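Novice: Predicted model follows, preceded by the sequence.
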Amino acid sequence: MELALEGITKRFGSLVANDGIDLVVAPGEVHCLLGENGAGKSTLMNVIYGLYRPDAGRILVDGRPLELTGPGDAMAAGIGMVHQHFMLVPVFTVAENVVLGHEPTKGPKGVGLLDLAGARRRVRELSDRYGLAVDPDALIEDLPVGVQQRVEILKALVRDAKVLILDEPTAVLTPQETDELIAIMRQLTAAGTSIVFITHKLREVRAIADRITVIRRGKVVGSADPSAPENELAALMVGRSVSLGVTKAPPKTGEVTVRVRDLVVRDHAGTRVVDGVDLDIARGEVLAVAGVQGNGQTELTEAIVGLQDAVTGSIRLGETELVGLRTREVLDAGVGFVPEDRTHDGLVGTFSIEENLVLDRHRAAPFAKGPALDRTALRANATQLIGDFDVRASGPEVAAGTLSGGNQQKVVLARELSRPLQLFIASQPTRGLDVGSIEFVHRRIVAERDAGTPVLIVSTELDEVLALADRIAVMYRGRVVGVVPADRHENLRDVLGLMMAGVPEAEAVAQAAAYPSEVEAAAADAGDDPVVTT
């Protein structure tokens, strides 16, 4: 089945999310839609799937116009979609989730008894045909993320999808699960299914794509061959040349000044989301925490900063015990913190840039004048930092909430790095940023490390971990599986991927040597440096 878009335009108020987009997806191909976060990729796919109605343009299937009033029409036309955030019922089985909304029935006409046995057979049939390896009787809540994604794919296939849209499908996968997904995609296309693969990860695009279309700021700006160098693809995404690597000298580490011992964090139900973690960080080094989202990394950083309540164990910063301190006291002890959600936790959107830049220092000189703020000092501070951190804004008085994601992150970084620090923590420091902003953020993190500050980075982007880290701690289900030097293993990416799935380090080393990553192999075949930050 051929899917074609002609002049698709979608507006949200004054924002033009899609601007006259033309696109053709041929039968049996993997068509990669490449672009930065916010480029309009997901909006376009939501138009194709009937979740949004376009303001202009049309969709054609095999040359015939297709009118969509909702996802039901898209599914009836053979278009399926696997969303970035899964839409599964955790307490239902695989079979129950797959047929939810169009349940098969049996029995006399009008009785309508649910035919679960038939649903299980259908799941097994499709699972065997495409190598999906899913147990139809397993509960969703008991399945790892990679298998849950297969269930989402099965939901589309059971409705006879001929075009399958995968929206950022590897965002929550380990490298090994990404390889398994690529193998499944190849089997699907071999059977004639077309796949639209939405991503901002250049490495994966080059491993699986038949064709690449690049979107920037809502417009198609070009197409590329999968063999194109990564720097060329990045330049198409951003509109200018960028450096994909992180340049840094070997670390000059000093004494260990951050010691975490037997740290336990419990959630509201009493479950240990951080379970007996021990970590050391020395002056002048970057310790990066790797892991699939949801394995305790967020709670670990929040515990250090005093944002978690049910915390036991010890967190020592020099001679200061941080457990039990309020967040303000932790910050006053010299901890800089970039939270993973800058919009909700890093900034006050309605406050000006100059006010956001002193959120943790407004009570003392030079920014306080008695009970009031010294506006002259605020303006001078903001003017300096806006220049130093290249914040693109019309002035210090602009509300922080009106800035782009990259500029908002620069404001958070400027605030946290503009005072003497004893520990710098950055959680998902480049999430949602364009390649140019990523380049800037990485330079500032390395500069802070080179100034002798202990740095703790949490990132689900393995490329970012590999690029920044001097040592890497891997978390799985709240525990640290292991801590490895960033240059220990020749095939470190695969080793880390296995550890992210809970495999002990020694076993991960052996397995990685036996089964090299498909994505890594694709990069090696193209002669690229495998450590890039995109």
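Specialist: Sure thing, it's come through.
Novice: CA atoms for contacts and neighbours, from now on please.
Specialist: Noted.
Novice: quick one: I425 from A17, how far?
Specialist: Look at I425 and A17: by CA to CA, to the nearest Å, they are 33 Å apart.
Novice: Kindly report the same for L51.
Specialist: Distance of L51 to A17, computed by CA to CA: 14 Å.
Novice: who's more crowded, those two?
Specialist: Neighbour tally, L51 and A17, criterion other CA atoms under 10 Å: the higher count belongs to A17, 21 against 17.
Novice: what's the more buried one in contact with, if anything?
Specialist: Listed by CA atoms under 8 Å, 6 or more residues apart in numbering, the contact set of A17 reads 9-11, 39-40, 43, 217-218.
Novice: would it count as being in a strand?
Specialist: Yes - assessed with DSSP: H, G, I helix; E, B strand; the rest coil, A17 lies in a strand.
Novice: what separates it from L417, distance-wise?
Specialist: Distance of A17 to L417, computed by CA to CA: 34 Å.
Novice: quick one: D280 from K10, how far?
Specialist: For D280, the distance to K10 equals 50 Å [CA to CA].
Novice: nope, I315 is what I was after
Specialist: Distance check for I315 against K10: by CA to CA, it reads 50 Å.
Novice: tell me which residues in stretch 359-374 are buried?
Specialist: The neighbour-count criterion (16 or more other CA atoms under 10 Å) identifies 359, 361-362, 367-368, 373 as the buried residues of stretch 359-374.
Novice: Over to stretch 125-144?
Specialist: For stretch 125-144, burial by neighbour count (16+ other CA under 10 Å) applies to 126-127, 130, 132, 134-136, 139-140, 143.
Novice: measure that stretch end to end?
Specialist: Stretch 125-144 has an end-to-end distance of 21 Å (CA to CA).
Novice: OK, contacts around the most centrally placed residue in the chain?
Specialist: By CA atoms, centre = their mean, the chain has its centre lying nearest to A171, at 4.8 Å. Neighbouring residues of A171 by CA under 8 Å, 6+ apart: Q84.
Novice: put this beside the first:
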Amino acid sequence: MSILLEMKNIHKVYPNGTAANRGVDLTVHEGEIHALVGENGAGKSTLMKILFGLEAPTSGTIEYKGQAISFDGPRDAIKQGMGMVHQHFMLAPSLTVSENIVLGDEPKKGMLSMFRDRAKEFQQVEHLIKTYGLKVNLQAKVETIPVGQKQRVEILKVLYRGAKLIILDEPTAVLTPQETDELFDSVKALVSQGHTIIFITHKLREVMEISNRITVLRAGKSIATLLTKDTNQEEISRLMVGRDVLFRVEKIPAEPKEVVLSVRNLSSLDDKGALALNGVSFDIRAGEVLGIAGVEGNGQTELVETLTGLRKASSGEARYQNKDLLSTSVAEIRRMKVGHVPEDRQTAGASLTSSIAENLILDYYRHPEFKIGPFLSKKKIKQFAKTMMEIFDVRAQNEEIMAGALSGGNLQKVVVARELSKNPKLLIASQPTRGVDIGAIEFIHREIIKRRDGGAAVMVVSAELSEVMALSDRIAVLYNGEIVALLDNTPDLTEQEIGYYMLGIKKQGQEAAQ
């Protein structure tokens, strides 16, 4: 394959002294899927922002199609046939799918091209959908479509603008396994039609499945470029982290004690008023992890929000340490030593316009350890934040950095650090390692098990079935808002068996539906 892109000795040092890239080299061949991997804060996203004209390099050179290039902004990159799908979608929720795809580049008609040509718009977009198999409802408003379809809209946006080199920044961070498989089919279809893909991800299974070559970054430097067929997950993780990484969760058998959370016949509605949770019952005991498995959209979000006070139940009961949880305010639930890692760290897990330190004490700044008399102690807060950042490996120059400036993985570490630092009696963790690198996943899993062994009751919700199985002592499977199976996580339990329940093919106590 011919060389399409060369980035040589790229350095990026911000005015505050932070060095995001420190001599990175990247060579991408035409027509390949090139994976860019590294821990949170390794410099992956910064490197791609430089390529796409969102950042200017401090030094280094970029050659594209054999020509030296320097972009003043994304428009220059788009003109050269580049497109970038960002980790956090950049869509207008109130506009339709079609309007989002052509936004800012709408086809015109009439004298002086004064009028929008809707017919041409639909014709062009429908041609893209047919060509690349990225099926979406053009008339639907973006706010009403699933996450997987939003991802397709983002890809269609860059294709509409003529992109031949497409950068996908953590494209599967918020996708279900099924949506990830669909995305991979689309990516392979793009490559078969002459496109080149740079694929940024933390998930090594995906790297091995989708890529042709891999470049590993660590601490802002390029460590190695590997042929995917000649390497394995262990070697890649060792290069990423600088040490061997365990791909299993080491834990002793659980010793469950008293019931901490008891849920009976719990039902709740979704945001549209439809029944999302239908008569759910289960117990979680001190010293055990109950995993919630299921394809996303089957009631997991509503279950977590109902138990944490963010959503009203329509019927049923939930008792925490024999106290009624459903009539308790969010603030009171937090004071009752209930930890909550929400699935969406940006909207429900953190204040993006507040500092790391402020986020780490967000809901218990009134605690005496942070005060001198009636006043907050900046010194104590600063020291606490420094300690948490060190323990949880939050990579930022200092604790005063705004949370919104952190990478997705580092922001997740801040949320997890805050929730686990309180040593909760009940921990409800939804997608606890979403968008987090392999080293941090290992650490977070270890910390969750440590809380279990310390006597906490833990509920883990994850779209990654492998994560549910690794952490859980028992597994409840949600399908269509109901618990269709409650299984002991024994060595003979397989992902395939759980998958039958997740897809509604089997229901506990019944034979396969077909």
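Specialist: Perfect, I can see it now. Computed from a predicted model, the values in this text were never measured in an experiment.
Novice: And the TM-score between them?
Specialist: TM-score for the superposed chains, counting by TM-score structural alignment, normalised by the length of structure 2: 0.78, backed by 485 aligned residues with a CA RMSD of 4.3 Å.
Novice: Which of the contacts of A17 of structure 1 are buried, as a ChimeraX select command?
Specialist: ChimeraX command restricting those to the buried ones, with burial defined by 16+ other CA under 10 Å:
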select :9,10,39,40,43,217,218
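Novice: just the contacts of A17 of structure 1 now: which is nearest T257 of structure 1?
Specialist: The closest of the contacts of A17 of structure 1 to T257 of structure 1 turns out to be A39 (CA to CA; 41.7 Å).
Novice: thought the closest one was touching R217?
Specialist: Yes - here A39 of structure 1 lies in contact with R217, judged by CA atoms under 8 Å, at a distance of 4.6 Å.
Novice: After alignment, which residue of structure 1 pairs with H86 of structure 2?
Specialist: Under the alignment (TM-score structural alignment), H86 of structure 2 pairs with H83 in structure 1.
Novice: got a list of what the closest residue to that match other than its chain neighbours touches?
Specialist: Excluding the flanking residues, the one nearest H83 of structure 1 by CA to CA, 6 or more residues apart in numbering is D167, at 5.4 Å. When contacts are counted by CA under 8 Å, 6+ apart, D167 of structure 1 touches 42, 45, 81-84, 197-199.
Novice: ok, the aligned partner of D167 of structure 1 in structure 2 to D283 of structure 2 distance?
Specialist: Using TM-score structural alignment, the partner of D167 of structure 1 in structure 2 is D169. In this view, D169 of structure 2 and D283 of structure 2 are 39 Å apart by CA to CA.
Novice: Name the residues that touch stretch 64-84 of structure 2?
Specialist: Under the contact criterion CA under 8 Å, 6+ apart, stretch 64-84 of structure 2 has outside partners 3-6, 51-56, 61-63, 158-159, 161-169.
Novice: 10 Å instead, please
Specialist: 2-7, 28, 30, 48-57, 61-63, 154-155, 157-169, 196-198 (CA atoms under 10 Å, 6 or more residues apart in numbering).
Novice: Check which residues of that stretch are buried.
Specialist: Across stretch 64-84 of structure 2, burial judged by 16+ other CA under 10 Å covers 64, 70-71, 73-74, 77-78, 80-84.
Novice: which two in the residues you listed are spaced the farthest apart?
Specialist: So, the buried residues of stretch 64-84 of structure 2 by CA to CA: farthest apart are S70 and M84, at 16.7 Å.
Novice: Run through the strands of the stretch 101-250 of structure 2 in chain order.
Specialist: 108-109, 115-116, 165-169, 196-200, 213-218, 221-227 (DSSP state E, counting those that start in this stretch).
Novice: so what does the fifth one touch, helix or strand wise?
Specialist: Packing contacts for strand 213-218 of structure 2, counted by 3 or more CA pairs under 10 Å, 6 or more residues apart in numbering; DSSP states H and E, involve strand 19-29, strand 33-37, helix 44-51, strand 196-200, helix 204-210, strand 221-227, helix 233-241.
Novice: how about the longest one, aligned to which bit of structure 1?
Specialist: Aligned by TM-score structural alignment, strand 19-29 of structure 2 falls on residues 16-26 of structure 1.
Novice: Just give me the match in structure 1 for K8 of structure 2.
Specialist: Counting by TM-score structural alignment, K8 of structure 2 corresponds to E6 in structure 1.
Novice: Would you check that its match makes contact with V25?
Specialist: No - applying CA atoms under 10 Å as the test, E6 of structure 1 and V25 come out as separate, 11.9 Å apart.
Novice: Compare the two and say which is more crowded by neighbours.
Specialist: Higher neighbour count among E6 of structure 1 and V25: V25, with 20 against 15, using other CA under 10 Å.
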